[in-house]
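> kindly return the folded structure for what I paste below:
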Amino acid sequence: MGPGIADRLFAERHRVRLAALAETDPHLVAHDLASPTSHVAEALAAAEVLLTCWGAPVLTAEVLAAAPRLRAVVHAAGSVKHHITDACWERGIAVTSAAAANALPVAEYTLAAILFAGKHVLPAAQRYAELRAPHDWLRASDGTGNYHRTVGLVGASRIGRRVIELLRPFDFRVLLHDPYVDAVEAAELGVELVDLDTLCARSSVVSVHAPQLPATERMIGARQLAAMPDGATLVNTARGSLVDESALLGELVSGRLHAVLDVTEPELPPRESPLYDLPNVLLTPHIAGSLGNELHRMADRALDELERYAAGVPFADPVLPAALHHSA
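Predicted structure coming up:
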């Protein structure tokens, strides 16, 4: 994994548990497997399982050749696309990830964004700071509120499905667009399945949870944004490339739409980007996913999977190569 990750991922209790589950040095962290130190090379040659996280080196055929005993990769984070290669699948290496654990804080962030969007919390707070005086907030709040508001979710990913669960206690109408979900499954999820244009046209809040794929690039384009009702909010915690940012900027600068953006394209907007200053935009630096003590949830999930492997039990949450073409 990348430098500095292990100390944030593992508390001492995780290192103790890791040492009990496997023959390992719980303090040995490899950042480079292509040109490893002698100590790392020795450990790689003997390794049966790799425990990885963000910033993990790519597992090329050359790296795998130096790891003849490797049988499994346990990823203590979400997507494995950055380091798992075709060579891993060809070798028959079993892979699992903590994507389900990482989905939880993203869904929680999304729920907060949806609830605040419905109450118009951001503009109300800004107006309050400007006025600093008595005001008819009841009249100013006409048209706000979350009762029977329509929320559109783009993508029934792990995160999208968790958002659906979190929305159930509230009085929302929930629309879903996902080409891999049929009407029967949508009914089971308790959502209405619609096409993307219809979802945008009917939703007060549109939240993006689709994976980054060639087919999803700029899937929220000028037509979809123009179809959104005046005053609607776009929430993006997926990837910036899924939204046509130039078209979105036009809608935001005009003030017609609002946005909660945890991701952008590029990931760090240029210093001169209007996104930093627009009063109708909440821009955050990709913090919806696991941070702080939430990393420990991913560590727990990864060690649960390692424990299953050690017991000869299949992974509870395996990564299947056939599913990667339509998932994150």
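> when you work out contacts or count neighbours from here on, use the C-alpha atoms and nothing else.
OK.
> Tyr109: how many residues sit nearby?
Look at Tyr109: counted by other Cα atoms under 10 Å, it has 16 neighbours.
> the helix or strand encompassing it: what's the following helix or strand?
Element membership for Tyr109, per DSSP states H and E: helix 99-118. Per DSSP H and E, the first helix or strand lying C-terminal to helix 99-118 is helix 121-131.
> do you know how far Ser207 is from Leu122?
Note on Ser207: its distance to Leu122, by Cα to Cα, to the nearest Å, is 17 Å.
> and these two? Which one has more around it.
Set side by side, Ser207 and Leu122 show more neighbours around Ser207, with 28 against 16, by other Cα under 10 Å.
> for the residue nearest to the more buried one when sequence neighbours are not counted, which residues are in contact?
Among residues not flanking Ser207 along the chain, Val235 sits closest, at 4.5 Å (Cα to Cα, 6 or more residues apart in numbering). Contacts here follow Cα atoms under 8 Å, 6 or more residues apart in numbering; on that basis Val235 touches 110, 113-114, 205-208, 259-261.
> narrow these to those in helices?
110, 113-114 (DSSP state H).
> just put those residues in JSON lines and tack on distance to Trp89 and neighbour count.
Formatted as JSON lines, these follow (distance: Cα to Cα, whole Å; neighbours: other Cα atoms under 10 Å):
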{"residue": "Thr110", "distance to Trp89": "34", "neighbour count": "26"}
{"residue": "Ala113", "distance to Trp89": "38", "neighbour count": "22"}
{"residue": "Ile114", "distance to Trp89": "39", "neighbour count": "23"}
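> to compare against the first, here's another:
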Amino acid sequence: MADPATQGETPPSTHNSIEKPKNEYLVMYKPGVTDEQRREHEAAIHAIVIQKPGFDGIRQSWNMGAFQGYHIHMDPEDLAQIDYEFVSCVEPNVVATVYLATTADDAKATGSMVNQAPSTWGLGRISHRDKGYYNYVYDDSAGEGVKIYVLDTGINIDHSDFGGRASWGVNYVPNSLNTDENGHGTHCAGTAIGTKYGVAKKAYAIAVKVLDRYGFGDFAGIINGILWAYYDAGSNRDKAVISMSLGGPYSQVMNYTVAAAAAAGMTVSVAAGNDNNDVKYYSPASEPSAVTVAAIDWNDYRYTMSNWGAGVDVFAAGVSVTSDWIGTNDATNTISGTSMVNAQGSPNRIAYNNSGY
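Down below sits the predicted model:
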């Protein structure tokens, strides 16, 4: 199938609801459905919905490589009328949350090596084979030319630790400010690219706000965010990372969206979750093409709340991680969870690889 960017498609609009979804569904087309077949199907859906006042119908259509679908608001009594000739599956739109805990190999370098001392224990851990170090040894070119799309609560892009390397992308949370009103997204971005707290100190972070001030959103909004990042990265998708320290229950539609982004060349890194359970029950953590990151503590033991299982790709520091925060442009906070792991782990290791480290 042709790249949707060549078919006159545009990124999703910013209409989305962060309230608990009611009568909302995620519909995924079968592979290979044509534009004409989509129009035929969606016209039939419109004819059904228009008969019931109070329902919006199709709120957003999605087209990203092999992934095609839409987000619809309709009477559940009418679901049986959906024609499955072109449709693969229909799922309810569900709530997603941040993965913040409620309790607290050698590579060839292409640039100059820098020894940051002191640093956080997590930075020390990823740059040494043995535990217990508080200095961070890294290549000063790490992350150069790489964009990390942080799908989260937003980013305080004016924080001093970013040094101008954080920018605002898009906001899919209605009636919210174009900034981080929670702190979680800023913390993750700081752990990713911060001058003091970040792993890849030359990478750029782009705020894609999909969660509200309380850390809640829904899968439809997150899928919108993934597609926005896909379009924004354009021809540089091999230098782009989608970082999601969030999740919810298993979803075939969510996983297929992630797989389509990965197939287009993007690296998708996700947190394993904090339920002390197998990641196979969660999305996007269960998607094999994503890099799923779980948490360890200072002693290299699995963090007690971290999810686990065959779907986990890598472990990183997830207990008492210090990074940037909101409130002032030099604020910090120390928190725990697989959210911190994802931000500190694979997207930044990937940023090293993509920059030639």
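> TM-score for this pair?
Put the two chains on top of each other and the TM-score (TM-score structural alignment, normalised by the length of structure 1) is 0.30; 130 aligned residues with a Cα RMSD of 4.8 Å.
> quick revisit: from the ones in helices among the contacts of Val235 of structure 1, pick the one nearest Ala72 of structure 1.
Distances from Ala72 of structure 1 to these, taken as Cα to Cα, are shortest for Thr110 (32.8 Å).
> from Leu193 of structure 1, how far out is the closest one?
Thr110 of structure 1 sits 20 Å away from Leu193 of structure 1 when distances are taken as Cα to Cα.
> what do you get for Arg308 of structure 1?
Going from Arg308 of structure 1 to Leu193 of structure 1 by Cα to Cα gives 37 Å.
> so those two - more neighbours on which side?
Taking other Cα under 10 Å, Arg308 of structure 1 and Leu193 do not tie; Leu193 has more neighbours (24 against 15).
> for Arg223 of structure 1, see how far away the more buried one is.
Note on Leu193 of structure 1: its distance to Arg223 of structure 1, by Cα to Cα, is 19 Å.
> same check, this time on Asp7 of structure 1
Distance, Asp7 of structure 1 to Arg223 of structure 1, by Cα to Cα: 46 Å.
> what of Ala101 of structure 1?
From Ala101 of structure 1 across to Arg223 of structure 1, the span is 34 Å (Cα to Cα).
> what do you get for Ala299 of structure 1?
Remark: distance between Ala299 of structure 1 and Arg223 of structure 1 (Cα to Cα) = 42 Å.
> more neighbours: the two, which one.
The neighbour comparison of Ala299 of structure 1 against Arg223 (other Cα under 10 Å) goes to Ala299, with 26 against 13.
> tell me which element the more buried one falls in.
Using DSSP H and E, Ala299 of structure 1 falls in helix 295-310.
> and that helix, what's buried?
Of the residues in helix 295-310 of structure 1, 295-307, 309 count as buried by neighbour count, 16 or more other Cα atoms under 10 Å.
> and those, which two are furthest apart?
Greatest spatial distance in those: Leu295 and Tyr309, 21.4 Å, computed using Cα to Cα.
> list the buried residues in the strand or helix carrying Glu40 of structure 2.
Using DSSP H and E, Glu40 of structure 2 falls within helix 35-49. If you call a residue buried by 16+ other Cα under 10 Å, then helix 35-49 of structure 2 has these buried ones: 38, 41-42, 45, 48-49.
> from these, which is closest to Thr292 of structure 2?
So of these, ranked by how close each gets to Thr292 of structure 2 (Cα to Cα), first place is Arg38, at 32.8 Å.
> now for Val174 of structure 1, how many residues are close by?
Other residues near Val174 of structure 1 number 22, with proximity taken as other Cα under 10 Å.
> how far away is Ile223 of structure 2 from Glu40 of structure 2?
Ile223 of structure 2 is 23 Å from Glu40 of structure 2, by Cα to Cα.
> with Thr97 of structure 2 instead?
Here Thr97 of structure 2 is placed at a distance of 35 Å from Glu40 of structure 2 (Cα to Cα).
> all the strands of the stretch 101-250 of structure 1, residue numbers only.
150-154, 173-177, 192-193, 205-208, 233-236 (DSSP state E, counting those that start in this stretch).
> same for the shortest one, what does it pack against?
Right, strand 192-193 of structure 1. Packing partners of strand 192-193 of structure 1 (3 or more Cα pairs under 8 Å, 6 or more residues apart in numbering; DSSP states H and E): strand 173-177, helix 183-189.
> confirm for me that Ser346 of structure 2 is in contact with Ser269.
Yes: contact criterion Cα atoms under 8 Å: Ser346 of structure 2 and Ser269 qualify, at 6.4 Å.
> higher neighbour count, those two?
Ranked by neighbour count (other Cα under 10 Å), Ser346 of structure 2 and Ser269 place Ser269 first, with 30 against 27.
> list the helices and strands the host helix or strand of the more buried one packs on?
Secondary-structure assignment from DSSP H and E places Ser269 of structure 2 in strand 267-271. On a contact count with 3+ Cα pairs under 8 Å, 6+ apart, strand 267-271 of structure 2 meets strand 240-244, strand 246-249, helix 252-263, strand 291-296, helix 338-344, helix 346-354.
> pull out the buried residues from it.
By 16+ other Cα under 10 Å, the buried positions in strand 267-271 of structure 2 come out as 267-271.
> quick one: that strand to strand 240-244, angle?
In terms of direction (axes from the mean of the first three to the mean of the last three Cα atoms, to 10 degrees), strand 267-271 of structure 2 departs from strand 240-244 by 20 degrees.
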